[in-house]
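> Got a predicted structure plus its sequence, pasted below:
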Amino acid sequence: MVCQVWDRPAVYAIPVPLPDNPLKNLNVYLIRTETRDLVIDTGFQRPECRQALWQGLDELGLRADRAMLFLTHLHTDHTGLVWDFVERGIPVYMSRVEDLYYRQLIARPFSAMDTLFAREGFPPDELRRQRESNQGQRYAPRPGFPVLQVEDGEALPMDLEVRGLLTPGHTPGHMVLYLPKEQLLFSGDHVLFDITPNISVWYEVPHSLSDYIDSLRKTRALPIRRAFPAHRAAGSDVYERIDALIDHHGWRLDEIYQAVRTHPGASAFQIASAIHWSVRSMDWDHFPPHQKWFALSETLAHLYYLTEKGQLRHWEEDGVTRYAPAHEPPFVSVSSGESNPFMGK
């Protein structure tokens, strides 16, 4: 059901279901001015998403000759239906960094990530099952859609100031939209309120966690009256949520370090199985393969951070990368407080 979530400018939210996905839904937003309609993100390329999206846009009377689409990032639940817009003559905007990275990504075989994950201990049979069930591949748009690239801080061509702000971390070129006069933030997957954005490893992007924390700090410096996330419900205090996200990664670094300390020589996959995950109250052995994929990817982002900071060391044994503490005494806590390097204290 379409819902108006802001008055001036008029902002509408269209809930697009994401079947069989723990995210549950995508919030597609439409910002309406006197001359333009800006749609933000699309949903998967699957019938349930298409029906909900276009039913909502038709209800709002979207006209192709005054519409534009902005994609916050490359994930398929945000880009899957992009060709629906292209084929209607609607221009598509995306961050320059994300567009260039996406074009490099689709030119590479997905098996390259399988090779990386196998080296980090992901069992081969579960890798195969993950490929078969991966929604990001099954419901992706066909490649080659045209994009008008947006630079960090650049305003979109509207009769309203809407600026794209680069916020790498969740993906290498993730971009939020910010309305400085109204102090509104369309945060994509950068800031979510009910769930924590997944911070993964990416090809040739070794510092995704550091990038994400820097992006959170950048966002926190903005005056924000309301933030509109891409998934689930919006919260009332975006600054409190940003602080909570920073703390979350501090605690996660602590937890992962302690898991490595308890199990020196463990693989990343073994470490991921030894830490807490909130996935429908399941234990690790019952996780679907695609959830293990995301869990391992996020674990790796934290392991890489700890290794970069000199807290961990790693080596290869029997074709699998192993991790252990780099030194004693034990790792200094990075949860909130004076010892937290994320807070810059």
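Thanks, I have the structure now.
> Going by C-alpha atoms from here, please, whenever you check contacts or count neighbours.
Fine.
> After the helix or strand hosting Ser187, which helix or strand is next?
Using DSSP states H and E, Ser187 maps to strand 184-188. Under the assignment DSSP H and E, the closest C-terminal helix or strand after strand 184-188 is helix 208-220.
> contact partners of that next one?
Residues outside helix 208-220 that contact it (CA atoms under 8 Å, 6 or more residues apart in numbering) are 166-172, 190, 199-202, 239, 242, 246, 301-302, 305, 342.
> Also stretch 177-185?
The contact list for stretch 177-185 (CA under 8 Å, 6+ apart) reads 161-165, 176, 186-187, 223-228.
> Sitting in strands, which of these do you find?
163-165, 176, 186-187, 226-228 (DSSP state E).
> Can you check the residues you listed and name whichever has the most neighbours?
Highest neighbour count within the ones in strands among the contacts of stretch 177-185: Val176, with 27 neighbours (other CA atoms under 10 Å).
> Next, work out how far apart that one and Asp37 are.
17 Å (CA to CA, to the nearest Å).
> and what of Met94?
For Met94, the distance to Asp37 (CA to CA) stands at 16 Å.
> in the stretch 1-150 of the chain, which spans are strands?
Here the stretch 1-150 of the chain has its strands, by DSSP state E, counting those that start in this stretch, at 3-6, 10-17, 25-32, 37-40, 67-71, 92-95, 148-150.
> second one coming, line it up with the first:
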Amino acid sequence: MQSIAANVWKLDLPIPGSGPATVAAYLLRADDGGLHLIDPGWGEAHSMTFMTTALESLGSTLADVTSVIVTHFHPDHLGFARELQRRGVPLTLPAREQQAIREERDRMPVRHISLHAQYERWGVPREVANELITTFDYLDAPDVQPDVMLEDLEQLAIPGFDLHLVATPGHTDGHGCYVELRRELLFSGDHILSEMNSGIGLGGASPDPLQSYLESLEKLAIYDQFQLLPGHGEHRPTVGDRRKALLAHHHERSREIEQLLESAPSQTTWELASRVRWSGGWAGLHGTHLASALTQTAQHRTRLETLQA
């Protein structure tokens, strides 16, 4: 557990599976002694053990947790919140994310059928498509009802903190960052990560999640001098450098795809993605990485078509 600022700590909790090894949970101790958790982790038994040990090091227990605050619905961020909610701890979620959950749950019965049709439109070989269909099943929207739903820029009632939601759609349609104005901290969830590029369009029904993501990055410019506290990886002294790097990355990717389309406008998304300069090489992409590459290619293509319309 790392001390970040006065009465703020970072906990790196384990995640099962082949994705990021850990998720960052953040613990806030209010002036009245109550403890508030931001993105408390996956919820498996070993996460509970890590959390319990961390709380004990502060002379506290799970019974001292007053609220749990979540950036978005993915299980590595929301999972343990559901257990805490069952124990009587109120759950806070962005109001738009609750709508995204409902949209995802409505699509769940036909999602695999929709994905088959999508991959066919994209020209993905059938055997590859069959392997990719279940890639993101672990992101299934939970059956959850928050106790508190926040609107953009709404303040949370935590004594000694000036904490607000900042709506940042893109990763999911209702993703939210939390900004602490007194200590100049940005809890960025999966919107801005310190090393990885965020996945985009992983929850909700937005027709252009990439454009939403880029607009959300621009929106956070006023917090460039705040400390960056991401959902995965190391925290950074400032938000600005990483925020600008992500913007530059996506604008460069759009330019690359635009040039590839100029040479062959009718190529399929599969053909187009195979010509993009991926950092690990096209041949090295499998599973979630391949699915993300295809989705990102399609998103940039949609954005370019929208801008040119």
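That came through fine. What you are looking at is a predicted structure, and each value in this text was computed from that prediction instead of being measured.
> The strand holding Ser187 of structure 1 maps to which residues in structure 2?
Aligned using TM-score structural alignment, strand 184-188 of structure 1 spans residues 185-189 in structure 2.
> Check how far the matching stretch sits from its aligned residues in structure 1, on average.
Superposing on structure 1 and averaging over aligned pairs (mean CA distance after the TM-score superposition for structure 1), stretch 185-189 of structure 2 comes out at 1.0 Å.
> what's the angle from the strand holding Ser187 of structure 1 to strand 67-71?
Angle, strand 184-188 of structure 1 to strand 67-71, by axes from the mean of the first three to the mean of the last three CA atoms, to 10 degrees: 60 degrees.
> what's the offset of strand 184-188 of structure 1 from the middle of its chain?
13 Å (CA atoms, centre = their mean, to the nearest Å).
> and if you look at stretch 227-236 of structure 2?
So, by CA atoms, centre = their mean, the centroid of stretch 227-236 of structure 2 is 13 Å from its chain's centroid.
> try stretch 205-219 of structure 2
Here stretch 205-219 of structure 2 is found 13 Å from its chain centre; the criterion is CA atoms, centre = their mean.
> can you check stretch 107-120 of structure 2 too?
Mean-position distance between stretch 107-120 of structure 2 and its chain equals 22 Å (CA atoms, centre = their mean).
> Out of the strands of the stretch 1-150 of structure 1, which is closest to Pro141 of structure 1?
strand 67-71 (12.7 Å; CA to CA).
> That closest one to strand 25-32, inter-axis angle?
Here the directions of strand 67-71 of structure 1 and strand 25-32 differ by 140 degrees (the same axes, to 10 degrees).
> what's the mean deviation for strand 67-71 of structure 1 versus structure 2?
For strand 67-71 of structure 1, the mean distance to aligned residues of structure 2 following superposition is 1.0 Å (mean CA distance after the TM-score superposition for structure 1).
> Give me the contacts around that strand.
Here strand 67-71 of structure 1 makes contact (CA under 8 Å, 6+ apart) with 36-42, 78-79, 85, 90-94.
> So what does Val11 of structure 1 match up with in structure 2?
Using TM-score structural alignment, the partner of Val11 of structure 1 in structure 2 is Val8.
> burial measure for the closest residue to that match other than its chain neighbours, as a count.
The shortest distance from Val8 of structure 2 to any non-neighbouring residue, by CA to CA, 6 or more residues apart in numbering, is to Leu28 (4.7 Å). By other CA under 10 Å, 22 other residues sit near Leu28 of structure 2.
> And Leu28 of structure 2, what's its match in structure 1?
That one, Leu28 of structure 2, aligns with Ile31 by TM-score structural alignment.
> Quick check: that match touching Leu38?
Yes: taking contacts as CA atoms under 8 Å, Ile31 of structure 1 lies within contact range of Leu38: 5.1 Å.
> Not counting its neighbours along the chain, what's nearest the residue nearest to the spatial centre of structure 2?
Taking CA atoms, centre = their mean, the centroid of structure 2 lies closest to Asp190, which sits 3.1 Å from it. In space, and not counting its chain neighbours, Asp190 of structure 2 is closest to Gly231: 5.4 Å by CA to CA, 6+ apart.
> and the one you found, what does it touch?
Shown in contact with Gly231 of structure 2 (CA under 8 Å, 6+ apart): 23-25, 39, 77, 187-190, 193.
> Can you give me the distance of it to Ser212 of structure 2?
In terms of CA to CA, Gly231 of structure 2 sits 19 Å off from Ser212 of structure 2.
> so what's Ser47 of structure 2 up against?
Residues in contact with Ser47 of structure 2 (CA under 8 Å, 6+ apart) are 13-14, 41, 80.
> Quick check: the two most widely separated of the residues you listed?
The most distant members of these, if one measures by CA to CA, are Pro14 and Phe80, lying 11.9 Å apart.
> list the residues that contact both of these two?
41-42, 47.
> How about the contacts made by Gln85 of structure 2?
Gln85 of structure 2 neighbours (CA under 8 Å, 6+ apart): Leu91.
> what does the one 4 residues further on give?
With contacts defined as CA under 8 Å, 6+ apart, the neighbours of Val89 of structure 2 are 65-68.
> let's see 7 Å
Contacts for Val89 of structure 2 (CA atoms under 7 Å, 6 or more residues apart in numbering) come out as 66-68.
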